[in-house]
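Enquirer: Sharing a model prediction with you, sequence too.
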Amino acid sequence: MKKRLRIILPLAALVIGGIFAFNLLTQQKDSSTLRFSGNIEVTETQMSFRIPGRMQERLVEEGDTVKERQPLARLDKSDQTIALAQAEANLAYSRSVLAELEAGSRPEDIARSEAAVMQARQTLTELQNGSRSQDIESARADLDSAKAAEQSAIVQLKQARIDQNRYISLYKEKGVSKNTLETYQINFETAENRAKEAAAQTKAAKLRLELLRIGPRIEQLHKAEAALQQAEAEYALIKAGPRQETIEQARAKVKVALETVSQAKQQLIYTELAAPMNGVVLSTSAEAGEYLNTASPVLTLGQMDKPWLRAYIHESDLGRIKLGQQVEVTTDAFPGKTYSGRVSYISSQAEFTPKTVQTFEERVKLMYRIKVLLENPEHELKPGMPADGHIDFGSR
């Protein structure tokens, strides 16, 4: 028995010493390296429309690679298109009003207003002077001439209407061009205006003759005086041209119309959802035909070019790791392949380790979160993929 003990004790001492030496060597090796594990993460961007509406189409699916500014989805833009057309029409009208005001009164408008003053003055003068026989005869001749002119205008109008209807039928049968049809339509409108003007002249001639026959009444004199005053006031306004404040008001309306057009164009742009960056569609949340409110999620993009490894280190290793430090990362999905990265973030506060750590000793330790920024040109690293990081302090 003693002989056996003599043999066993030296052997045990040898084994214990070997274990101690192995642990010492291991610790020395570990002091020059730092290993940690974590998961790959990417920058995720949830894409949504800035305005509500019914989604007309989604142009991408999960897993699709997209480029910056590439269209991803579209809303029905019928309302926005109509709003833009109305805004542009209002802008065109506002500009035309401003241009007319800035140009001032046209010579023909001034001449027409001056003629109205002369006519009103002549009417008042005739009423004040009473009727003379030669005036009555002249008025009767004017009435006959006006009636003849009106009858001629009516005949021309009837013929113009017949011609217009005939060419409308020919145009529908493609027998004449649109330009030809428009010519006869213009002829009809001209004849119609002439007929109305001739009827008005006949009516005025009748009234003048009646006034000459019965003589002026006091209320007619007052009415003629008021008509002359109104004609003179209108002539003064037209001759002076628009006031500066009226022009400024028109300019303000043009400015508002321009802003409305700009807003309508922006709303139309908002009906298309475009990629803000190069990336991959990680998930989709809406389908064509759905009504979406503002900020309703449509899809999620991941920036795959620059993922990072999210990991935790013990506080005892905190002084060994620095921002910008080079890290080599490996994954189970691509054994033997190493991805180069650099430490881009070190948490300023200690955190408990995630629940994925199994042992009680490690669960109660306070850990510091770090991020290792990686290059991923082939998009091999995917979100959620487990990975291991390795820092070799001896190679610095």
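Expert: Yes, it's here. Owing to the predicted nature of the structure, the values given are computational and were not obtained by experimental measurement.
Enquirer: Only C-alpha atoms from now on, for both contacts and neighbour counts.
Expert: OK.
Enquirer: for stretch 219-235, which positions count as buried?
Expert: By neighbour count with 16 or more other Cα atoms under 10 Å, stretch 219-235 contains the buried residues 221, 224-225, 227-228, 231-232, 234-235.
Enquirer: Filter these down to the ones in helices?
Expert: The helices, defined by DSSP state H, take in 221, 224-225, 227-228, 231-232, 234-235 from those.
Enquirer: Show me which positions of stretch 290-302 end up buried.
Expert: 292, 296, 298-302.
Enquirer: related to what we said a few turns ago, just give me the closest of the ones in helices among the buried residues of stretch 219-235 to Asp76.
Expert: The closest of these to Asp76 turns out to be Glu234 (Cα to Cα; 51.6 Å).
Enquirer: structure B:
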Amino acid sequence: MKKPKKTIMGVLILLLAIGTGGYLWKTVRSHEPADDGLTLYGNVDIRDAQLAFKEQEVVREVLVEEGDTVTQGQILARLDSDRLTSQLKEAEAQYAAQQEVVRRLTNGTRRQEIKQAEARVVEARVQVRNAARRVRRLEKTAPVGASTEQDLDDARASLDMARAALNVHQESLALAREGTRKEEIAEAKQVLEARDAHLSLLRQRLADTVLHAPAKGIILSRILEPGEMAMPTRPAFVLALSEPKWVRAYLPEPALGHIRQGMTARIHSDSFDDRFFDGRVGFISAQAEFTPKSVQTAQLRTQLVYEVRIWTDDPADELRLGMPVTVTISVPPSIAQSENPKKGFRPGMEG
């Protein structure tokens, strides 16, 4: 009875070994480079942006935390805006006052003001006629001693003054009928434009007290806190942009002539099993360099390589900064076989 049990146990162990071996073989095969492609190993790279306020003011509130995903235009933080709000109200009042000045000058002299000027001219003419009659009387009485020469001189002076006053009122009437000078209207309009520009500036400064996300991304660092002083030279956040996203890898010098910008590629990460991301060669360095120490074995560090960037689309934002990935680029089989060693290397391996 014991022999069948041993046989069953042996069969189970054999089946388990076969299953394990098959799984390991499949796993290894899924990570081996394709026979028809050049395999490179690199890391996911993205751009980050340091976001700062344009205004120098105290931070009122911060609305996001580190690790939060933000969308383009989302409000991240606000500054205290009381001082700018008061300046804006003052500028609005000055602009409205200057608008009234321009309107008054453009409309010209009112009809009632012209009638007043005409009445002053009539009055001045009456004064001239009265002064002239008095001069004529004194000219008759002075020779016979009925009046003095001084009285005659005073009368003549009064006549000259009346005539001068008449000329002044006549010119005033002409100016009233002509209206405001064009130069005065132009000056008032220029002042109005200056008020408007100052108003626009204050409105823009007030809008700049709110910090928006320039693009979709993830908050890497939250640097400023409420109560701290913000300024243009001091970042408030560091934002990792979701786009563009690429893989930074290094191309062996013999394969350089077979790689072109725009070539398609497949990107694989150990984090996603059998899933692949589509990519394309977007950048090939024009300058050779020795393989960076941090991404190759000691033997391969002495080889000349060229940095390449494989751009990829990742709308779900699954590829993260620094993630190690495998890139397969379609090239002629001879190149792929000569440049894909039996034992592949991965970033961070040391000899």
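Expert: Done, it's in. The structure displayed is predicted, hence computed values, not measured ones.
Enquirer: helices or strands next to the strand or helix carrying Gln164 of the first structure in the packing?
Expert: Gln164 of the first structure is part of helix 133-172, with elements assigned from DSSP states H and E. In terms of contacts (3 or more Cα pairs under 8 Å, 6 or more residues apart in numbering; DSSP states H and E), helix 133-172 of the first structure is packed against helix 178-214.
Enquirer: Strands of the stretch 51-200 of the second structure, start to end?
Expert: 57-62, 69-70, 75-79 (DSSP state E, counting those that start in this stretch).
Enquirer: coming back round to it: orientation of the helix holding Gln164 of the first structure relative to helix 178-214 in degrees?
Expert: For helix 133-172 of the first structure against helix 178-214, the angle by axes from the mean of the first three to the mean of the last three Cα atoms, to 10 degrees is 160 degrees.
Enquirer: which residue numbers in the second structure go with helix 133-172 of the first structure?
Expert: Aligned by TM-score structural alignment, helix 133-172 of the first structure falls on no residue of the second structure.
Enquirer: What residues of that helix count as buried?
Expert: 135-136, 139-140, 142-143, 146-147, 149-150, 153-154, 156-157, 160-161, 163-164, 167-168, 171.
Enquirer: and what of stretch 122-142 of the second structure?
Expert: Buried residues in stretch 122-142 of the second structure, defined by neighbour count with 16+ other Cα under 10 Å: 124-125, 127-128, 131-132, 134-135, 138-139.
Enquirer: Pick out whichever of these sits closest to Thr209 of the second structure.
Expert: Using Cα to Cα, these come closest to Thr209 of the second structure at Ala124, 64.0 Å.
Enquirer: Correct me if wrong: the closest one contacts Val168.
Expert: No - when contacts are counted by Cα atoms under 8 Å, Ala124 of the second structure is not listed as touching Val168 (9.2 Å).
Enquirer: before we move on, the earlier item: mind picking the two most distant members of the buried residues of stretch 290-302 of the first structure?
Expert: Across those (Cα to Cα), the longest gap, 22.0 Å, separates Leu292 and Gly302.
Enquirer: what's the most distant pair in the buried residues of stretch 122-142 of the second structure?
Expert: Spatially, the most separated pair among these is Ala124 and Glu139, at 22.6 Å (Cα to Cα).
Enquirer: and Gly279 of the second structure, what helix or strand is that in?
Expert: Assigned by DSSP H and E, Gly279 of the second structure falls in strand 276-284.
Enquirer: what's the mean deviation for whichever helix or strand comes after that strand versus the first structure?
Expert: Per DSSP H and E, the first helix or strand lying C-terminal to strand 276-284 of the second structure is strand 289-290. For strand 289-290 of the second structure, the mean deviation from the first structure after alignment is 1.8 Å (mean Cα distance after the TM-score superposition for the first structure).
Enquirer: continuing past the lengthiest strand in the first structure, what's the next helix or strand?
Expert: Counting residues, the longest strand found in the first structure (DSSP state E) is strand 297-314. Heading C-terminal from strand 297-314 of the first structure, the first helix or strand you meet, by DSSP H and E, is strand 326-331.
Enquirer: what helices or strands is that next one leaning on?
Expert: Checking 3+ Cα pairs under 8 Å, 6+ apart, strand 326-331 of the first structure ends up next to strand 339-346, strand 386-392.
Enquirer: Mean per-residue distance, it versus the second structure.
Expert: Looks like 1.9 Å for strand 326-331 of the first structure (mean Cα distance after the TM-score superposition for the first structure).
Enquirer: For Gln287 of the second structure, what is the corresponding residue in the first structure?
Expert: Using TM-score structural alignment, Gln287 of the second structure sits opposite Gln349 in the first structure.
Enquirer: meant to ask about Met323 of the second structure, not that
Expert: Met323 of the second structure maps onto Met385 in the first structure, by TM-score structural alignment.
Enquirer: Quick one: neighbours of its match, just the number.
Expert: 15 (other Cα atoms under 10 Å).
Enquirer: so who does it touch?
Expert: 39-41, 331 (Cα atoms under 8 Å, 6 or more residues apart in numbering).
Enquirer: Which two of those have the greatest separation?
Expert: Glu41 and Thr331 (13.3 Å).
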